[in-house]
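A.B. asks: coords below, sequence missing:
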């Protein structure tokens, strides 16, 4: 299984594999053509209330991480999308694209961890 996290704004030319945007909001300044996505999975993102509470504060990351995992476990749609991603990663490289500036404290990191432990 190969899962790569990439900030969509820093993305070099296309890497092989499934390219999935995992942000709720489309990244500013990136055209759909330039993004060259295989899918946009808004459904797997943290709820708006959790995202706003976290606000990319590294001090809140551990608490955010657990709350996000709980959201995924308790939501059938999120579970279904997690399964889809897992199946994609089984057969081919999975490139999870996100927009957050902080590469260590964001939902993509949590999602990758869940996929690898799934």
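C.D. replies: Done, it's in. Please read all numbers here as calculations on a predicted model, not as lab measurements.

A.B. asks: okay, CA-based contacts and neighbour counts for the rest of this
C.D. replies: Will do.

A.B. asks: tell me what the longest helix that the chain contains is packed against?
C.D. replies: Longest among the helix segments of the chain by residue count, using DSSP state H, is helix 76-91. Helices and strands touching helix 76-91, by 3 or more C-alpha pairs under 8 Å, 6 or more residues apart in numbering; DSSP states H and E, are helix 61-74, helix 107-117.

A.B. asks: would you mind getting the angle between the helix or strand following that helix and helix 76-91?
C.D. replies: As assigned by DSSP states H and E, the chain's next helix or strand after helix 76-91 is strand 94-98. Per axes from the mean of the first three to the mean of the last three C-alpha atoms, to 10 degrees, the angle that strand 94-98 makes with helix 76-91 is 130 degrees.

A.B. asks: please compare the first structure with the one that follows:
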């Protein structure tokens, strides 16, 4: 199972399994020693330009999601990391950690949808 969790919420739980930070920048106010992050997947984060365009309101969430999925599909590093996440998932729970305040519209939701599609394509 791949699940998501805001890094500021309950730093560590037994149910987290492997904890992967999927933000490009380290979350403010979080000590690395307290975060219990197993890996930092910068390759899976949206590009700085895309992230800034969305946060500044230059593009809406729908456009952000579309462009972010395109970035993921065109990046060899992202593709390799997606496969790594699926390999880890086959061994147990994987928790994707993020810092965004908005829990209804954020890059982790787009990433989870992308991982689901990626998994279906690799199973063919």
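C.D. replies: Nice, thanks for sending it over. Predicted model only: the values in this text are computed from it and were never measured.

A.B. asks: okay, the helices and strands packed on helix 76-91 of structure 1 in JSON lines with mean neighbour count next?
C.D. replies: Compiled in JSON lines, the helices and strands packed on helix 76-91 of structure 1 are given as follows (neighbours: other C-alpha atoms under 10 Å):
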{"stretch": "helix 61-74", "mean neighbour count": "16"}
{"stretch": "helix 107-117", "mean neighbour count": "17"}
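
A.B. asks: tell me which of those helices sits nearest to residue 33 of structure 1.
C.D. replies: Judged by C-alpha to C-alpha, the one of those that comes nearest to residue 33 of structure 1 is helix 107-117, at 22.2 Å.

A.B. asks: that closest one vs strand 94-98, what angle?
C.D. replies: 160 degrees.

A.B. asks: before we move on, the earlier item: okay if I get the helices and strands packed on helix 76-91 of structure 1 as TSV plus distance to residue 26 of structure 1?
C.D. replies: Below are the helices and strands packed on helix 76-91 of structure 1 laid out as TSV (distance: least, C-alpha to C-alpha, whole Å):
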stretch	distance to residue 26 of structure 1
helix 61-74	20
helix 107-117	15
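
A.B. asks: nearest to residue 40 of structure 1 among those would be which one?
C.D. replies: helix 107-117 (13.4 Å).

A.B. asks: tell me which element residue 37 of structure 1 is part of?
C.D. replies: Under DSSP H and E, no helix or strand contains residue 37 of structure 1.
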